[in-house]
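*Asks:* need a structure here:
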Amino acid sequence: MEYILENSKLRIKARTYGGEITSILNKENKEEYLWNGNPEYWKYHAPILFPIVGKVADSKYRVNGKVYELPQHGLARVSEFSMIDKKEDEITFELKYSEESLKVYPYKFSLKSNYRLEDDGVRITYIVENLDDKKIYFSIGAHPAFMCPIDKNDLLENCYIEFNKIENSKQITLTEEGYLSHSSSDCLKDTNKLILSKELFKNDALVFNDLKSNKMTIKSEKSDKSLEVDFTGFPYMGIWAPKDGAPFVCIEPWFGHADYYDFNGDFTEKEGINSIDVCEKFSCTYKVTAR
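*Replies:* As a prediction, the model looks like this:
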């Protein structure tokens, strides 16, 4: 089921399937800022990545010697959440463990997604709660796809991502299968600008673990419309678009990442894995501002 929230600046839509936001419409300039989910390019809008980010080797992973299977980005994005609270400017969805989820992810959990309007922005919060009788382990991330160009009359070659600090950052190289390698390559050198193009993502996503910035903004040389993402606190960042020149770009703050190509350890030993003790909660927040 889909729900609508609005204030004087924005109208947003969010749905129980995947617990994701599906639309961010600026009421003043009439532009849609979030990808429409056309399956010709990509059928999602802003999926929640949980309990894995990216891929685990051959879609399999081990917990205490037992093998489980999960598809890329985990189970949340293809699960039906429940709407548990709705106010005029805020809505919360929840996904709880089930007998089916325990077959692929051996932990009892609650995952909430909260969307709150704030002037011309949307604050998005994910909350993971441990409902088990033992420590639980997980990765979590966001995968919002933003229209690029934002202006319907603009062109991709005019667009760029602006960082709020000067960056000297390397991107982690991915294998052809989408796993992390142990090498990196120069990407941002003494600049706060990443020029967008169809060729930029020919080798899959750009993955960073050393950004100084905590904000990124999609801009254009030919338009004053922009989309800012504040990802304060997230240790990893992915930037991605399909290779076929789709009219969107994903800015993906993560707590966790895909397996390294040669990783064969226990799930609890993964680099970047998160854990919470019995009855504890983990939360992370990012904010999208559509101007």
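*Asks:* when you work out contacts or count neighbours from here on, use the C-alpha atoms and nothing else.
*Replies:* Noted.
*Asks:* contacts only, for the residue lying farthest from the centre of the chain.
*Replies:* Outermost residue of the chain with respect to the C-alpha centroid, by C-alpha atoms, centre = their mean, is Gly65; its distance is 29.5 Å. By C-alpha atoms under 8 Å, 6 or more residues apart in numbering, Gly65 lies in contact with Asp266.
*Asks:* can you check Asp230 too?
*Replies:* So Asp230 contacts Asn214, Lys215, Met216, Tyr286, Lys287, Val288 (C-alpha under 8 Å, 6+ apart).
*Asks:* and for it, nearest residue in space, chain neighbours not counted?
*Replies:* Lys215 (4.4 Å; C-alpha to C-alpha, 6 or more residues apart in numbering).
*Asks:* look up how far Ile166 lies from the one you found.
*Replies:* 12 Å (C-alpha to C-alpha, to the nearest Å).
*Asks:* could you measure from Glu129 over to Pro51?
*Replies:* 12 Å.
*Asks:* between these two, which is the more surrounded one?
*Replies:* A direct count of neighbours by other C-alpha atoms under 10 Å for Glu129 and Pro51 places Pro51 higher, at 23 against 20.
*Asks:* against Tyr61, how distant is that one?
*Replies:* 12 Å.
*Asks:* ok, Val53 next?
*Replies:* Relative to Tyr61, Val53 is positioned 13 Å away (C-alpha to C-alpha).
*Asks:* and the nearest residue to Thr232 once chain neighbours are set aside, what does it touch?
*Replies:* Distances taken as C-alpha to C-alpha, 6+ apart put Asn214 closest to Thr232, at 4.8 Å, once the chain neighbours are dropped. With contact set as C-alpha under 8 Å, 6+ apart, Asn214 has these partners: Phe163, Asn164, Asp230, Phe231, Thr232, Gly233.
*Asks:* before we go on, could you also do this sequence so I can check it against the first one:
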Amino acid sequence: MISIANEHIKVSFSKKGAELQSIKGIHSNTEFLWSGNADFWGKFSPVLFPIIGALKNDTYSFEDKTYQLPRHGFARDMDFDFEEINEHEVLFTLQHNEQTLKVYPFEFKLALRYKIHGSSVCCTYEVSNPGNKDLLFSVGGHPAFAAPLNKEGDYTDYYLQFNNDDELTYHHIVDNLISDQTSTIKLHNGKLCLKHELFYDDALVFKNLKSDSISLLNDKNYNGLDFNFKDFPYFGIWAAKDADFVCLEPWCGIADSVNHNQQLAQKEGINTLAPNGFWERTWQVTCF
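*Replies:* Next up, the predicted model:
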């Protein structure tokens, strides 16, 4: 485990997947991330790259060749190189290699830069294209936050507060793919109460979320967090069945639709980066 800390929080990571694994309040001793209990879901905050969600039949085509990739891609299961920038900032990097090129025919450099300041953690995804052709990719986050915090209270004591939505229209998932079927949840003053049944049919996937900040709050005490994200066109909210966490997932990309033709260049939400290009997005969580 790799850790950085200040007087407010201590944050820990694994080199595997450059995965954030703990955000702990120094004074309150509160753990804000999910415990990683493998009986429900054994991850904490995986990076999703070079795809998000599932491909139709787990395959895609590019330049008349067919390739296979697992759900959410391969980066989350690979060991990243690590560099400590200073006592409050770390950088993890992953580059293409012989194995990645067999399933994803692009040269790339993916970096995850984590910074802490006050009681906030910033996660920045940085994508570079060292190749001589366009790089096609998706990237996104999957952090799981504990609910309840400190095991105080119940799941249903917690709610999500949206800063700019009064209703949520989400796409249903069918066999891991995005369908055209939608449902709408009416919010009361931007508030979505958590209950396990919300996620019994998989994640809630949003294509037109207006909010760029979501807070995890509760009715029992002051503890919670603010999750801020900008320029992520898609968003997912998910929890494993009956697990005491909620994932807040900002995405630049989305799973295949049920009707997708499996052409990577025509995939919804795919990002295109020119040779020698650079791309970045940041999300931030502030704990209290």
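*Asks:* and the TM-score between these chains?
*Replies:* For this chain pair, the superposition-based TM-score is 0.97 by TM-score structural alignment, normalised by the length of structure 2; 288 aligned residues with a C-alpha RMSD of 1.1 Å.
*Asks:* re the thing from before, scan the contacts of Asp230 of structure 1 and report the most crowded one.
*Replies:* Counting neighbours by other C-alpha under 10 Å, Val288 comes out on top of these with 23 neighbours.
*Asks:* counterpart of that one in structure 2?
*Replies:* Under the alignment (TM-score structural alignment), Val288 of structure 1 pairs with Val285 of structure 2.
*Asks:* let's verify that match: helix, strand, or coil?
*Replies:* Under the three-state scheme (DSSP: H, G, I helix; E, B strand; the rest coil), Val285 of structure 2 adopts strand.
*Asks:* what residues are up against it?
*Replies:* Ser120, Val121, Cys122, Leu225, Asp226, Phe227, Asn228.
*Asks:* out of the residues you listed, the closest to Ser12 of structure 2 would be?
*Replies:* Val121 (11.0 Å; C-alpha to C-alpha).
*Asks:* hey, where'd the helices end up in structure 1?
*Replies:* 99-104 (DSSP state H).
*Asks:* measure stretch 229-241 of structure 1 end to end?
*Replies:* Using C-alpha to C-alpha, the two ends of stretch 229-241 of structure 1 sit 16 Å apart.
*Asks:* so how far is it off the chain centroid?
*Replies:* Computed by C-alpha atoms, centre = their mean, to the nearest Å, the chain-centroid distance of stretch 229-241 of structure 1 equals 8 Å.
*Asks:* check contacts around the most centrally placed residue in structure 2.
*Replies:* Geometric centre of structure 2, nearest residue: Gly141, 1.6 Å, by C-alpha atoms, centre = their mean. Residues in contact with Gly141 of structure 2 (C-alpha under 8 Å, 6+ apart) are Ser45, Pro46, Val47, Leu48, Leu248, Glu249, Pro250, Trp251.
*Asks:* distance of it relative to Ser12 of structure 2?
*Replies:* For Gly141 of structure 2, the distance to Ser12 of structure 2 - C-alpha to C-alpha - is 16 Å.
*Asks:* ok, now Lys220 of structure 2?
*Replies:* The value you get for Lys220 of structure 2 to Ser12 of structure 2, if C-alpha to C-alpha is used, is 27 Å.
*Asks:* then Thr169 of structure 2?
*Replies:* 35 Å.
*Asks:* re the thing from before, the residue nearest to Thr232 of structure 1 maps to what in structure 2?
*Replies:* The alignment partner of Asn214 of structure 1 in structure 2, by TM-score structural alignment, is Asp212.
*Asks:* pretty sure Phe74 of structure 2 is touching Val47, no?
*Replies:* No. Contact criterion C-alpha atoms under 8 Å: Phe74 of structure 2 and Val47 do not qualify, at 9.2 Å.
*Asks:* those two: which is more packed in?
*Replies:* Val47 (26 against 18).
*Asks:* for that one, which residues are in contact?
*Replies:* By C-alpha under 8 Å, 6+ apart, the neighbours of Val47 of structure 2 are Gly17, Ala18, Glu19, Ala75, Arg76, Val139, Gly140, Gly141, His142.
*Asks:* redo that, cut-off 7 Å
*Replies:* Residues in contact with Val47 of structure 2 (C-alpha atoms under 7 Å, 6 or more residues apart in numbering) are Gly17, Ala75, Arg76, Gly140, Gly141, His142.
*Asks:* most neighbours out of those, which is it?
*Replies:* When neighbours are taken as other C-alpha under 10 Å, the top entry among these is Gly140 (28 neighbours).
*Asks:* that residue: what's it in contact with?
*Replies:* Gly140 of structure 2 neighbours (C-alpha under 7 Å, 6+ apart): Val47, Leu48, Ile52, Pro250, Trp251, Cys252.
*Asks:* out of those residues, which are shared with structure 1?
*Replies:* For the contacts of Gly140 of structure 2, the aligned pairs still in contact in structure 1 (both residues aligned by TM-score structural alignment, their matches' C-alpha atoms under 7 Å) are Val47, Leu48, Ile52, Pro250, Trp251, Cys252.
*Asks:* now the residues you listed in TSV, with distance to Glu89 of structure 2?
*Replies:* Formatted as TSV, the kept ones among the contacts of Gly140 of structure 2 follow (distance: C-alpha to C-alpha, whole Å):
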residue	distance to Glu89 of structure 2
Val47	18
Leu48	21
Ile52	26
Pro250	21
Trp251	23
Cys252	24
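*Asks:* closest one to Phe235 of structure 2 out of the residues you listed, please.
*Replies:* Closest to Phe235 of structure 2, out of all of these and judged by C-alpha to C-alpha, is Pro250, at 4.7 Å.
*Asks:* does the closest one really touch Phe235, like I thought?
*Replies:* Yes. With contacts counted by C-alpha atoms under 7 Å, Pro250 of structure 2 reaches Phe235, the gap being 4.7 Å.
*Asks:* which residue ranges form the strands in the stretch 51-200 of structure 1?
*Replies:* 60-63, 66-69, 82-87, 90-96, 109-118, 121-130, 136-138, 140-142, 145-147, 159-174, 180-195 (DSSP state E, counting those that start in this stretch).
*Asks:* now render those strands as CSV, adding distance to Asp277 of structure 1.
*Replies:* Output for the strands of the stretch 51-200 of structure 1, formatted as CSV (distance: least, C-alpha to C-alpha, whole Å):
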stretch, distance to Asp277 of structure 1
strand 60-63, 16
strand 66-69, 21
strand 82-87, 24
strand 90-96, 17
strand 109-118, 11
strand 121-130, 7
strand 136-138, 7
strand 140-142, 16
strand 145-147, 33
strand 159-174, 31
strand 180-195, 28
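*Asks:* fine by me, we can end here.
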